[in-house]
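Need the 3D shape of this:
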Amino acid sequence: MEIMFKKNKIGTKLLLAILVPALLSIGVISLMGFVVAKQTLEEQSFKQLMAVRESKKKQIENYFQQIRKQIRTFSEDRMIIDAMLQFNSRFFMGRPSELSRSDEDQLRDYYKTEFLPRLNKNLEQAANIESFWPKEEIVLSIQFEYLAANTFPTGEKDSMIDSIKKNLYSDAHVKYHPIIRNYLKTFGYYDIFLIDHESGNIVYSVFKEVDFGTSLLDGPYKDTNFAKAFRAARMATKKDFVLMTDFEPYFPSYNAPAAFIASPIFQGEKKIGVLIFQMPIVEINRVMTGDNNWEREGLGQSGETYLIGLDHKMRNNSRFLIEDKQNYLSQIKKLGVDSKVFRQIENLQTTILLQEIHTEVTDAALAGKTGTKIIEDYRRIPVLSAYAPVNIPDVQWAILSEIDEAEAFDIITTIRNYLGGFLFLVLLLLSGLAFFIARTITRPVNNLVDMSKDIAQGEGDLTKRMEVATKDELGDLSTWFNMFLERLNNMVSEIKKHAANINVSSQEMALG
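This next block holds a predicted model:
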């Protein structure tokens, strides 16, 4: 490389000497500025995500703490104690020993035309009526009254206050149902149940699904998370006992995800039943999405906060399903999600218990660690992720706040593009300046070389002079070179003059 540099002309060397250090300096400074800007923006983005994560973490922990307080307080309420006593005693009395054939057919028709079609839409393999059909006549009787003979459509069965069959139970229902139903609507619960702690029968339900009346000890739903919550409260000896079970698919709710929280009901020191709330998915989603106002909460166009359980599955809905269902479904289909899971997400319109997320940060968060990292999310898109465990009794959950890296660093991309244009402009300006400087220096040198070459080859015009255009060293060189030419020209003139004189003398001598 040194040999090649030596072979280059002085103009090229000057251009390189000016351009290379200048461009290297500007390039290094620009790169350092870019890196510092990116690091600063990354820190700010992570701080924003951590702030959102901590805010949502506190909100969701407080919300579940509030639910625990509500169920404990409600189980001690005088009205609930009286309702438990009356529903419990009247559930088992005053009913026919056997349901009439026409009434049973009407109830079967409800199962076949209302319940099973809605359930089977969310199952991989269709279920049959025998898996859910109650065996006890007393359960068939009350389900006929409040499901089959209920003229309100499915999903609105709670609107019926009085049964078509007047009895002691319907009197209690008229008295207590409006109050408990109003409580449910006020706090957004999916359902509220009163359960006989001895038999396990659900003696009251606000929403009236096919679990109504059945026993959680030996009925069709004895193996559900609902039954698990009941059994724990049934065995509790303390009045302030509360237990929550994590989300699981629940058949009576058409296989939708359901979580339950239970507390025993005491009259004095005597346990008389169990109160259970079916958790409000809508409310949990509202807390986690901020009423779908992600941008207002600082999560931009692509950010979201979500909960995951120990099974690595979501406990609230994905933003991308809520905002653009078709695009989300298209994305997960391309990623190869199981066809069964895909159909369930599409039918149930939820990612709860369906969208599985396995990343290094989910593992860390579920292990109790808190931190931030850039990762690929469940859509295989790079995101900035802030993660932490969530302190909710009875469940092991984690919370993650994330935003697409492309959006978080969008301004850096803009800066990079502007910087590239700036460097190109600087290159052009420097090249022009360097060329001008090099030409200013090399032009008199080149002229000097050309005149010296002419003189060396014996064809030079000694009367010509170098133009003195500057007052620097090159100007001095031109001046001294002109003086040299002047002296050289005088010497040549003298020599020519002497040569002429000698020639004349020679001719005279020859003529003699």
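
From now on I want contacts and neighbour counts done on CA atoms only, so please keep to that.
OK.

Just give me the neighbour total for the residue nearest to residue 395 when sequence neighbours are not counted.
Closest residue in space to residue 395, ignoring its immediate chain neighbours: residue 246 at 6.2 Å, by Cα to Cα, 6 or more residues apart in numbering. Number of residues near residue 246 (other Cα atoms under 10 Å) recorded here: 20.

And what about residue 246, helix, strand or coil?
strand (DSSP: H, G, I helix; E, B strand; the rest coil).

Skip ahead from the helix or strand harbouring residue 442 and say which helix or strand is next.
In this assignment (DSSP states H and E), residue 442 forms part of helix 410-456. Downstream of helix 410-456, the first helix or strand assigned by DSSP H and E is helix 473-511.

State the distance from the closest residue to residue 192 other than its chain neighbours to residue 205.
Spatial nearest neighbour of residue 192, chain neighbours left out: residue 277 (4.7 Å); criterion: Cα to Cα, 6+ apart. Residue 277 sits 10 Å away from residue 205, going by Cα to Cα, to the nearest Å.

Common neighbours of the two, please.
Contact criterion Cα atoms under 8 Å, 6 or more residues apart in numbering; residues shared by residue 277 and residue 205: 191, 192, 193.

Now which of those residues would you call buried?
Among these, those scoring as buried are 191, 192, 193 (criterion: 16 or more other Cα atoms under 10 Å).

Between residue 277 and residue 205, tell me which one has more neighbours.
More crowded of residue 277 and residue 205, by other Cα under 10 Å: residue 277, with 25 against 21.

The more buried one sits in which helix or strand?
Residue 277 is part of strand 270-278 when elements are defined by DSSP H and E.

and that strand, what does it pack onto?
helix 10-75, helix 78-91, strand 191-195, helix 225-235, strand 256-267 (3 or more Cα pairs under 8 Å, 6 or more residues apart in numbering; DSSP states H and E).

can you put the ones you listed in TSV and add distance to residue 424?
Below are the helices and strands packed on strand 270-278 laid out as TSV (distance: least, Cα to Cα, whole Å):
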stretch	distance to residue 424
helix 10-75	10
helix 78-91	78
strand 191-195	67
helix 225-235	66
strand 256-267	58
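
now for the ones you listed, which one comes closest to residue 398?
helix 10-75 (9.0 Å; Cα to Cα).

That closest one vs helix 78-91, what angle?
Relative orientation of helix 10-75 versus helix 78-91 (axes from the mean of the first three to the mean of the last three Cα atoms, to 10 degrees): 70 degrees.

Report the angle between helix 10-75 and helix 410-456.
Angle, helix 10-75 to helix 410-456, by the same axes, to 10 degrees: 170 degrees.

Next, the second sequence, to be compared with the first:
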Amino acid sequence: MERSQANCFSPNPEDKRALYSTAGVDDYDTLHARYHPFFRRFSEAHGYRDVLLANLSGDVVYSLNKKGDFAVSLKDGSWKDTGLGRIFRETAEGTDKGKLAFASYEAYAPLVGSPATFIAIPLKSIAGKIGTLILEMPDARIGEIVGNRTGLGETGETILLDGHGFFLTDSATTPDNDILKTRVSPDHRRKMSSSAVGSPISAARKRRWLPQASMLSALAGPWPRS
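The predicted model follows:
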């Protein structure tokens, strides 16, 4: 699908595209009007930021919000080595019809460089795989869960880090957004992991803090992945 085609399919303002069931093109409208309301309700109910469908050729044939990742190829070109491209290959290739794939947080061009994370699962019919369903994860809800400070006192908080030590959730104690900007150094991460209690360190936010770390597991592996 060409980008010019995508523009024809999406004549609506970018921030309003998820609200429209029709796009103004007869051939596309028949299926779009049938399934778009369902995906919109599904996204709203679970907090997903976007819903994408890709065929086995890697073409993104549907997007709830129809931003820059709509009507691109995840198999070739500049999108091939993005998180979207990687989880597409994991779910589209091979014979495992129940394969789940996860793309950890990274700067995402359609969100003007803001962080995004995705999960994907194969779409299948009686004949076998027909494509991939990709969900942009609800980072706000993840932040709410991780950021719950109940029982942590006035200064305690929980922060989610990636494999390189970058913050994946925003700290409530800083004025700026820390996601993918603030980092705990490898030396400090080793101290956090090697001590059951933690030792005071000065890192990331120019103040001393007493950290304690543990690994999370999701989708049959460590999360977040590096």
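
Kindly provide the TM-score of these chains.
Superposed pair, TM-score by TM-score structural alignment, normalised by the length of structure 2: 0.89. Supporting alignment: 223 aligned residues with a Cα RMSD of 2.1 Å.

just to revisit the earlier point, counterpart of the residue nearest to residue 192 of structure 1 over in structure 2?
In structure 2, residue 277 of structure 1 lines up with residue 135, judged by TM-score structural alignment.

For the stretch 101-250 of structure 1, which segments count as strands?
All strands of the stretch 101-250 of structure 1, identified by DSSP state E, counting those that start in this stretch, fall at 191-195, 202-205, 243-250.

and residue 333 of structure 1, which of those strands is closest to it?
That would be strand 243-250 among those, by Cα to Cα, at 22.1 Å.

So which bit of structure 2 is that closest one matched to?
So strand 243-250 of structure 1 is aligned with residues 101-108, judged by TM-score structural alignment.

The matching stretch vs structure 1 - mean distance after superposition?
On superposition with structure 1, the mean distance recorded for stretch 101-108 of structure 2 (mean Cα distance after the TM-score superposition for structure 1) is 1.1 Å.

Now the residue in structure 2 that residue 351 of structure 1 lines up against. Nearest residue, chain neighbours left out?
Using TM-score structural alignment, the equivalent of residue 351 of structure 1 in structure 2 is residue 178. Ranked by Cα to Cα, 6+ apart and with sequence neighbours excluded, the top spatial neighbour of residue 178 of structure 2 is residue 170, at 5.0 Å.

Residue 25 of structure 2 against residue 10, yeah?
No - at 9.1 Å, residue 25 of structure 2 does not count as touching residue 10 under the criterion of Cα atoms under 8 Å.

between those two, which one's more packed in?
residue 10 (22 against 14).

ok, residues contacting the longest helix seen in structure 2?
Looking across structure 2 with DSSP state H, the single longest helix is helix 26-46. With contact meaning Cα under 8 Å, 6+ apart, helix 26-46 of structure 2 is reached by 9, 18, 19, 21, 22, 23, 49, 50, 51, 64, 138.

Any of those buried? List them.
Buried among those by 16+ other Cα under 10 Å: 9, 18, 21, 22, 23, 49, 50, 51, 64, 138.

isn't the first one right up against residue 20?
Think residue 9 of structure 2. No - assessed by Cα under 8 Å, residue 9 of structure 2 is found out of contact with residue 20, at 11.1 Å.

before we move on, back to that, corresponding residues in structure 2 for the helix holding residue 442 of structure 1?
Under TM-score structural alignment, there's no match for helix 410-456 of structure 1.

That helix to helix 473-511, inter-axis angle?
Going by the same axes, to 10 degrees, helix 410-456 of structure 1 makes 20 degrees with helix 473-511.

Counting by contacts, list what helix 410-456 of structure 1 packs against.
Against helix 410-456 of structure 1 (3+ Cα pairs under 8 Å, 6+ apart) you get helix 10-75, helix 473-511.

TSV for those, including distance to residue 178 of structure 1 and mean neighbour count?
Shown next, in TSV, are those (distance: least, Cα to Cα, whole Å; neighbours: other Cα atoms under 10 Å):
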stretch	distance to residue 178 of structure 1	mean neighbour count
helix 10-75	15	16
helix 473-511	105	13
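
Looking at those helices, which is nearest to residue 222 of structure 1?
helix 10-75 (22.1 Å).

so that closest one matches what in structure 2?
Under TM-score structural alignment, there's no match for helix 10-75 of structure 1.

Any idea how far that helix is from the middle of the chain?
Its chain's average C-alpha position is 15 Å from that of helix 10-75 of structure 1, according to Cα atoms, centre = their mean, to the nearest Å.

same thing with stretch 2-15 of structure 2?
On Cα atoms, centre = their mean, the centre of stretch 2-15 of structure 2 falls 22 Å from that of its chain.

tell me the SS of the alignment partner in structure 1 of residue 210 of structure 2?
Superposed on structure 1 with TM-score structural alignment, residue 210 of structure 2 falls opposite residue 384. Using three-state DSSP, the structure places residue 384 of structure 1 in strand.

if I pick residue 384 of structure 1, what's in contact with it?
45, 46, 372, 373, 374, 375, 402, 403, 404, 405, 408.

Just give me the neighbour total for residue 68 of structure 2.
16.

counterpart of it in structure 1?
Aligned partner of residue 68 of structure 2 by TM-score structural alignment: residue 210.

from what I can see that match touches residue 221, true?
No - judged on Cα under 8 Å, residue 210 of structure 1 makes no contact with residue 221 at a distance of 10.0 Å.

about what we covered before: save the contacts of helix 26-46 of structure 2 as TSV, and put in distance to residue 3 of structure 2 too.
Below are the contacts of helix 26-46 of structure 2 laid out as TSV (distance: Cα to Cα, whole Å):
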residue	distance to residue 3 of structure 2
9	10
18	18
19	21
21	20
22	18
23	15
49	22
50	19
51	18
64	16
138	27
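
Just the ones of those residues in helices?
residue 9.

nearest to residue 160 of structure 2, of the contacts of helix 26-46 of structure 2?
Out of those, the member with the shortest distance to residue 160 of structure 2 (by Cα to Cα) is residue 138, at 14.6 Å.
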